[in-house]
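1. how would this look folded up:
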Amino acid sequence: MYRFAPSPTGDMHIGNLRAAIFNYICAKQKGVDFILRIEDTDTARNIAGKEEEIKEILKLFGISWQHFYVQSQNLKFHRQMALKLVSKKKAFACFCTSEELEAKKEAAKLAKKAYRYDGTCENLTDSEVLMNEKPFVIRLKKPSKTMEFEDLIKGKLKFEPEAVDSFVIMRADKTPTYNFACAVDDMLEGVTCIIRGEDHVSNTPKQEHIRASLNYDKKMSYAHLPIILNEEGVKMSKREAHSSVKWLLDEGILPESIANYLIMLGNKTPRELFTLEESFEFFDIKKVSKAPARFDLKKLLQLNREHIKLMSDEALCEALGFKDFKLNETLKKDFANLAKFYTQEASTIKELRAKFALIFGKKDFGEFSAECELILKALKDLNLPETYEEFKTSLMKATNLKGKSFFMPLRLVLTGSVHGPELAELYGFLKKFLKFRE
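-> Below you'll find the predicted structure:
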């Protein structure tokens, strides 16, 4: 089974979504279940409403799940497993204060050595533990041998015991640390493959060690996705607007386009344009590049234009805000065709809405008001010809306007803007909407 395990601590970023998409594709390819788990044990950072937002975003992308878990609801199991490790002498109570540990870390820093827990509390007797009234954490004893595992993207990875260390699995407030809760949950939920960002590579030996210490012997596969860089080649920050999936969607970039782009990112695909479902046929997690992938917003916008062209008339009209209008099939097609024509200069649904607002909304004719009124008056009485050349000639004759005094006002009347596509091309798409003006 595959899982996606986000925290409800902020906007979902593209790295999260990429991991969700890859896990979902692999689950579909293998014909196994997909799990959504909300990792909410960091209560201080949780944001109300983010859990539902995560669900809604996944649904927008066509990602469904067969099992849903909330990590905090597993607290009793986390505590039971921690006590089991203590009883088996695989974990121990540590009474070292944060001040004591900080002093040791500072000493290691001055000595230019990596800090490692020095085992102060590891060999305390049962009576010494029982007699001690200070708050304590629970630490898992470090592994006794080199740990290694095969990463589907990075290949074989090795970690020496010192790199894993005797790390904390339960805090003093009796809540689990990230690694312990995550490892136990994956074990309880039957997860068999974990695809996540490479910032989790250092967590993997710890989670493997936790499960091994609990005598869990089922094999776990891993794939750690390289980081995503911004356009300047620097690791993309969550503070950058376009790292937020919500921001991309609010800007009018389609879920289909975002999924298409994230599957392509750092990957070789047989073609550029495809849907999430179509990727089930060719996606191979082992072919994802080991190198960081650079995010290119321009490329995403190019894909978005192409996906807009592929939308059905009904879906495009709904996206443009015509959901509440009772449009017949002919009008839907006319509006959709006009929108698809405008993808030559509009890359998002948001930009297309702005174009439509100018075309069909109240216009500001400015310095060309007199000329525009002449054209509007002439349009009322004009039998619209088939070609733009005939249309232009007829209007010029009816208004006695020519040159800049004709073309600029005509563009304003038709589109609400002094700039835009060639009127000769636009006329065929706008002709059906021209009998409107007062």
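2. only C-alpha atoms for contact and neighbour calcs from this point on.
-> Fine.
3. give me the neighbour count for Lys298.
-> 11 (other Cα atoms under 10 Å).
4. can you tell me the element it falls in?
-> Per DSSP states H and E, Lys298 falls inside helix 297-310.
5. quick one: contacts of that helix?
-> Applying Cα atoms under 8 Å, 6 or more residues apart in numbering, the contact partners of helix 297-310 are 242, 253-254, 256-258, 260-261, 273, 316, 340, 343, 346-348.
6. just those now: which is nearest Gly119?
-> Using Cα to Cα, His242 comes nearest to Gly119 of these, at 45.3 Å.
7. now the other sequence, so there's something to compare against:
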Amino acid sequence: MSVKTRFAPSPTGYLHVGGARTALYSWLHAKANDGKFVLRIEDTDLERSTPEAVEAIMDGMRWLELDWNEGPIFQTHRFDRYKEVIQQLVDENKAYPCFCSKQRLDDLREQQMADKQKPRYDGKCRNLNADEIDLEQDHVIRFKNPEEGAVTFKDVVKGEITISNQELDDLIIARTDGSPTYNFTVVVDDWDMGITQVVRGDDHINNTPRQINIFKALNAQVPEFGHVPMILGDDGKKLSKRHGAVSVMQYRDDGYLPQAVLNYLVRLGWSHGDQEIFSVEQMIELFDINNINKAPSAFNTQKLNWLNQQYIKSLPVEEILPHLNWHLEQEGLSLEGGPDIAELIPEFAERVQTLKDLVAAIKPYYSNFDKFDEKAAKKHLRPVARQPLELVEQKLRALDNWQPDAIQQVINETVEELEVGMGKVGMPLRVAVTGAGMSPALDVTLNWIGQSRCLQRIQMALEFITQREQAE
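-> As a prediction, the model looks like this:
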């Protein structure tokens, strides 16, 4: 049987980290086995589902490049099919109408809890005679869960699991308005779509025995299940907004590369020896659904930052550029008229961890600034820096060969003439031309910024020093 997996989010919000990891594992299992991957949108919760959430989920999938072979398939487009299968189960005496009022069910639940019993439907309407059934009255449809025996399945993550049927009750498969419920629709969808493996969060594990019983009632092939543990924050609690970004697209906004996010997600619950960095091709080659960890994983932003930096350092510029361009557009920054970005990225890769940091670092090389970094200016643009800046400015202005070697020679000559240390010239000059206190080597920095911009900025620094002298 060919492998077919699915990712089936509810469109009630963004694509979160846990959902993205589930999608990745399902996608990798399909890819590793030359199978198919289906995107299904479980939008039967009409009150909470929104078109914006659908788009947010698909944006996240596209950004991560988790492409799907089929879909997106919307459950709301399949209501006729669900209605047909519900009627089939009723006709085969595998489901029945239930006329119990909400008040009766609430009272039943309260009594069971008072008696320290597990709350469950008591089967009052399970065996009604034909003359007791009036379908004109408000009613739901319940599935006739087996009353004897147990459900046993081998979870590819958790191992063998057995649940007694006496622990389960007759769940509702159609509400009073006729709309189908979650546990029923997913069974029909997985059956119709030929899904062979269901990978999902372990918060669904209690639904699985109920769904298996519905599969069996329909004489349908039961898929293999794998319930992955939740992702925790670094404090051991369930991952949430207090731990930072939980939306996949927020990671894009914060300057992470999709390759790094995928690499980080695959390691949040799966490993291959001590290897930390995996290309997508390596993930597909090495991933084994049977090797997903049983224990929850803790999200570590520092580790993600490190990983993102490794990708900035190692990816070809042409792979980084499409993602960098998005951030440049957000900043209104153009690379035209400036140095070749391919030269800057290797120089700054050791200094930045995100694309957002990279844009901030390269900004002085492509656009002017109107103020200096306050801390750097206070320390290095002092009255004592006037003479070194004036002399180096004269020499740079006279330079007709604007190349790193010639620029370095000018800086060296200034140091020798003033008989001062390199820092007395280099640091004020660095702050003057970049606006801040850190940059690559001064010769390449000035070369990238260009002669006219450097001279203009040194003049701005001298004016800053004059204002400072007057204020003092």
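8. give me the TM-score for these two chains.
-> Superposed pair, TM-score by TM-score structural alignment, normalised by the length of structure 1: 0.90. Supporting alignment: 430 aligned residues with a Cα RMSD of 2.7 Å.
9. hmm, back to that, check which element follows the helix holding Lys298 of structure 1 along the chain.
-> helix 313-319.
10. and Leu384 of structure 1, that's in a helix?
-> No: read with DSSP: H, G, I helix; E, B strand; the rest coil, Leu384 of structure 1 is coil and lies in no helix.
11. am I right that it is in contact with Phe391?
-> Yes: Leu384 of structure 1 sits in contact with Phe391 when judged by Cα atoms under 8 Å, with a separation of 6.6 Å.
12. now the helices for the stretch 301-438 of structure 1?
-> Residue ranges of the helices in the stretch 301-438 of structure 1, as given by DSSP state H, counting those that start in this stretch, are 313-319, 329-341, 349-360, 369-381, 388-399, 404-415, 423-430.
13. okay, angle between the second one and helix 349-360 too, please.
-> Counting by axes from the mean of the first three to the mean of the last three Cα atoms, to 10 degrees, helix 329-341 of structure 1 points 120 degrees away from the direction of helix 349-360.
14. now tell me what touches helix 329-341 of structure 1 from outside.
-> Ile308, Lys309, Asp313, Glu314, Leu316, Cys317, Leu352, Leu426, Phe429, Leu430, Lys432.
15. which member of these is positioned nearest Asn179 of structure 1?
-> Ile308 (41.9 Å).
16. the closest one matches what in structure 2?
-> Ile308 of structure 1 maps onto Ile312 in structure 2, with residues paired by TM-score structural alignment.
17. next: Thr120 of structure 1.
-> Counting by TM-score structural alignment, the partner of Thr120 of structure 1 is Lys124.
18. can you pull the contacts of its match?
-> With the criterion set at Cα under 8 Å, 6+ apart, Lys124 of structure 2 makes contact with Cys100.
19. now it, what's its secondary structure?
-> Under three-state DSSP, Lys124 of structure 2 comes out as coil.
20. could you measure from it over to Gln166 of structure 2?
-> If you measure Lys124 of structure 2 against Gln166 of structure 2 using Cα to Cα, to the nearest Å, the figure is 16 Å.
21. which residue ranges form the strands in structure 2?
-> In structure 2, the strands defined using DSSP state E lie at 4-7, 36-41, 70-74, 95-98, 140-143, 150-155, 159-164, 172-174, 197-201, 224-228, 231-232, 297-298.
22. format those as TSV; extra columns: mean neighbour count and distance to Leu239 of structure 2.
-> Formatted as TSV, these follow (neighbours: other Cα atoms under 10 Å; distance: least, Cα to Cα, whole Å):
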stretch	mean neighbour count	distance to Leu239 of structure 2
strand 4-7	26	20
strand 36-41	22	23
strand 70-74	14	27
strand 95-98	24	39
strand 140-143	24	35
strand 150-155	16	24
strand 159-164	12	25
strand 172-174	22	31
strand 197-201	22	13
strand 224-228	21	15
strand 231-232	21	5
strand 297-298	18	8
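23. distance to Ala20 of structure 2 added to the ones you listed, as TSV?
-> TSV is the format used below for those (distance: least, Cα to Cα, whole Å):
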stretch	distance to Ala20 of structure 2
strand 4-7	9
strand 36-41	12
strand 70-74	16
strand 95-98	35
strand 140-143	32
strand 150-155	21
strand 159-164	23
strand 172-174	28
strand 197-201	11
strand 224-228	12
strand 231-232	11
strand 297-298	14
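24. picking up where we left off before, among the contacts of helix 297-310 of structure 1, which ones are buried?
-> Among the contacts of helix 297-310 of structure 1, those classed as buried by 16 or more other Cα atoms under 10 Å are 242, 253-254, 256-258, 260-261, 273, 316, 340, 343, 346-348.
25. look up how far Gln302 of structure 2 lies from the match of Ile308 of structure 1.
-> 15 Å.
26. which residues sit in contact with the alignment partner in structure 2 of Ile285 of structure 1?
-> Alignment note (TM-score structural alignment): Ile285 of structure 1 maps to Ile289 of structure 2. Ile289 of structure 2 makes contacts with Tyr25, His29, Val156, Val157, as judged by Cα under 8 Å, 6+ apart.
27. structure 1: which residue goes with the second one?
-> In the superposition onto structure 1, His29 of structure 2 corresponds to Cys26 when matched by TM-score structural alignment.
28. check the mean deviation of the longest helix anywhere in structure 1 from structure 2.
-> As assigned by DSSP state H, the longest helix anywhere in structure 1 is helix 14-30. Taking mean Cα distance after the TM-score superposition for structure 1, the mean distance separating helix 14-30 of structure 1 from the aligned residues in structure 2 is 0.8 Å.
29. tell me how far the match of Ile308 of structure 1 lies from Asp357 of structure 2.
-> Applying Cα to Cα to Ile312 of structure 2 and Asp357 of structure 2 gives a distance of 11 Å.
30. neighbour count: these two, which is higher?
-> Each of Ile312 of structure 2 and Asp357 has its neighbours counted (other Cα under 10 Å); Ile312 has more, 25 against 16.
31. give the aligned equivalent of Asp91 of structure 2 in structure 1.
-> Checking TM-score structural alignment: Asp91 of structure 2 goes with Ser87.
32. any idea how far the residue mapped onto Asp107 of structure 2 from structure 1 is from Lys109 of structure 1?
-> Using TM-score structural alignment, the partner of Asp107 of structure 2 in structure 1 is Ala103. Distance, Ala103 of structure 1 to Lys109 of structure 1, using Cα to Cα: 10 Å.
33. list the buried residues for stretch 237-250 of structure 2?
-> Neighbour-count burial for stretch 237-250 of structure 2 flags Leu239, His243, Ala245, Val246, Ser247, Val248, Met249, Gln250 (criterion: 16+ other Cα under 10 Å).
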